[in-house]
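1. return atomic coordinates for the entry below.
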Amino acid sequence: MEGRDGDGDGADGPGEDGDGKGRPKGKPRSFWKELPLLIGIALVLALLIKTFLVQAFSIPSNSMNNTLLRGDRVLVDKLTPWFGSEPERGEVVVFHDPGGWLKEAPESDSGPVIEGIQKALSFIGLMPSAEEKDLIKRVIAVGGDTVECQKGGPVKVNGKALDEPYIQSGDTPCDDRPFGPVKIPDDRLWVMGDNRDDSLDSRYHQNIEQGTVPVDEVVGRAIVVAWPIDRWSTLSVPGTFDQPGLSAAAAVGPSALGLAGALPIVLWRRARMTRKATARQES
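-> From the prediction side, this is the model:
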């Protein structure tokens, strides 16, 4: 019995693990054995980031020149919509084709291997998808706003003219396609490209829901130009959208406040005149 116990100690002694393979306890696994686990964790994290946080998108056309150029890669914030945040005026947003805005995508001739790699990388958010029908434009007006632009004039939102330094140099605000006034329905957006002379935006699709885009179709807000490196920049909201009175609610606000302030004065004067008339009658 003792000999067997001794043999057992020798086969499973303190310097070896219990699998009988002679690997010392505490010795880390080889890199190649750990690699599949690391790749799996990385893929799960990338998929979660794509789904809930940020996703890369490629600019497919010239419609946002010079803010965004064809081939630029932008990072899109997908987190804030999960908390109920909706697109605001001036933001550059990515949205799904609301119907009829994009033509059928041309068939790819890159080969099955390259296509497979692209699909795999786009699935986890490391590469823009070649199949998703998404567009990128700037939000000009939101639900409740009235937007218009006459030839030779600026774009107006709720009667306020927009100073638009972001549109491509040499372009006019809307001379190629004047429009409006258009009342934007709730939960919809009016969007336009910064390259006004080469952007098939809301102006050109007014036969479909007045050219507006459903808020539910918005993927997220483009926040950063990430590639190429020499074009790295953030995509902030231009100051023209912060001007007083631009909001439809704010435009009505002063009138409502004036009415509320005037009402007590009117009632006081009416009561005073009534008292005077009563006093004259009694005298």
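2. alpha carbons only for contacts and neighbour counts from here, please
-> OK.
3. those helices in the stretch 101-250 of the chain, which residues are they?
-> 112-123, 248-282 (DSSP state H, counting those that start in this stretch).
4. those helices into TSV, with extra columns for distance to A105?
-> Output for those, formatted as TSV (distance: least, Cα to Cα, whole Å):
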stretch	distance to A105
helix 112-123	15
helix 248-282	38
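5. G26 belongs to a helix?
-> No: read with DSSP: H, G, I helix; E, B strand; the rest coil, G26 is coil and lies in no helix.
6. count of neighbours near it?
-> 9 (other Cα atoms under 10 Å).
7. any idea how far E34 is from it?
-> Shown here: G26 relative to E34, a distance of 15 Å by Cα to Cα, to the nearest Å.
8. ok, now S236?
-> 42 Å.
9. deepest in the core, which of the helices of the stretch 101-250 of the chain is it.
-> helix 112-123 (a mean of 14; mean count of other Cα atoms under 10 Å).
10. nearest to F179, of the helices of the stretch 101-250 of the chain?
-> Of all those, helix 248-282 sits nearest to F179, with 18.9 Å by Cα to Cα.
11. ok now the closest one, how far from the chain's centre?
-> 47 Å (Cα atoms, centre = their mean, to the nearest Å).
12. how about this one, so we can line them up?
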Amino acid sequence: MGDVAVGARSGHDGEENRGRPADAADPATDDAVTSGSDAADERTQPGEDGPGDSAPKKKAQRSFWKELPILIGIALVLALLIKTFLVQAFSIPSDSMQDTLQQGDRVLVDKLTPWFGSEPERGEVVVFHDPSKWLYGEPTADPNIVQTFLSWIGLMPSAEEKDLIKRVIGVGGDTVECKGTGPLKVNGKALNEASYVYPGNTPCTDDEMGQFKVKVPKGFLWVMGDHRQNSRDSRYNQDDKYHGMVPVDEVVGRAIVKAWPINRWGTLPVPDTFDQDGLNTQSAASTALTVAPQGLALAGAVPLVLWRRRRTASAETR
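-> This next block holds a predicted model:
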């Protein structure tokens, strides 16, 4: 366009300047030339882009350390979502589930499958909200600010939560009974509980509350601790409004993994005795998640940050 403009101007000036000396300068012609090819030559210096080739300079990409707070923030948000909807960590406060679980163990609880309509099955270890003041009189811990933060992101349970952990023995429609010292029976089938009942304990306790025969209503569970002589479970709460039963709606989720201490790491499978003929097997929908909330959160945050970095770099080079 600069050359065309210069040519058109030169022709017009040729008529007006007839008779003038050849070296007479026309200010208008000088302006046209200056704003055309010569101007471009003046603006284009060695090592510089021309007017048609100019592009924004690429900004330096932020360092990993500047991106780290974003990564941590995303991880914390994901951890909160995972704690709320997928997996949460709980601490074992008593000996009622020995030797399966020891006091101080940390377990990961699957909170996802109940969202898809899955209900607890016989033999599963479940965490549930106190159904009817089973923990009445138990002291509530006074957490410090660090414990409060860790409970918020799922590393520790909340001190205000009144939750218990037991093994499901009977589900809705089952008949559960104990006579003498055992064996414990479900729908007339004797359970071989040697693999999980505390060594030296009998499956049934030879006392008033330890002798029972109950029919579990639909939508409820009958639960017992693995340390039969040291567990205030369904047997000892038959005088409450649910007659010792736990409403399925009060179940937080299934404990699937012993995560801490590391030397006690392991899964919490359903014992084989619950697979015998006449008893339902574990639902295929109860697939366990075995990754801690923070691991899932970090795994989800890293791709998001990398995607964001690539997107930013691409926008800066356009």
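13. coming back round to it: to L47 of the first structure, which of the helices of the stretch 101-250 of the first structure lies closest?
-> helix 112-123 (7.4 Å).
14. and that closest one, what does it pack onto?
-> Contact partners of helix 112-123 of the first structure among helices and strands, from 3 or more Cα pairs under 8 Å, 6 or more residues apart in numbering; DSSP states H and E: none.
15. mind listing residues that contact it?
-> If you take Cα atoms under 8 Å, 6 or more residues apart in numbering as the criterion, helix 112-123 of the first structure is touched by 47, 127-130.
16. again with stretch 162-178 of the second structure
-> By Cα under 8 Å, 6+ apart, stretch 162-178 of the second structure touches 92, 96-97, 120-130, 135, 184-188, 204, 210-226, 233.
17. would you mark the buried spots in it?
-> 162-172, 174-178 (16 or more other Cα atoms under 10 Å).
18. how about stretch 59-75 of the first structure?
-> Applying 16+ other Cα under 10 Å to stretch 59-75 of the first structure flags 59-65, 67-69, 72-75 as buried.
19. one step back: just the ones in strands from the contacts of stretch 162-178 of the second structure, please.
-> 125-129, 185-186, 212-215, 220-224 (DSSP state E).
20. which one of those residues is nearest P199 of the second structure?
-> Among those, and counting by Cα to Cα, the member closest to P199 of the second structure is M224, at 15.6 Å.
21. most centrally placed residue in the first structure?
-> Centroid-nearest residue in the first structure: R221, 1.9 Å away (criterion: Cα atoms, centre = their mean).
22. contacts only, for the aligned residue in the second structure for it.
-> Aligned against the second structure by TM-score structural alignment, R221 of the first structure finds its counterpart in R254. R254 of the second structure makes contact with 109-111, 120, 124-127, according to Cα under 8 Å, 6+ apart.
23. can you rerun that using 6 Å?
-> 109-110, 125-126 (Cα atoms under 6 Å, 6 or more residues apart in numbering).
24. swap in T234 of the first structure?
-> Going by Cα under 6 Å, 6+ apart, the list of residues near T234 of the first structure reads 223-224.
25. show me what it lines up with in the second structure.
-> Using TM-score structural alignment, T234 of the first structure pairs with T267 in the second structure.
26. kindly report the same for R70 of the first structure.
-> Checking TM-score structural alignment: R70 of the first structure goes with Q103.
27. let me know the helix or strand that its match is in.
-> Here Q103 of the second structure is covered by no helix or strand, with elements defined by DSSP states H and E.
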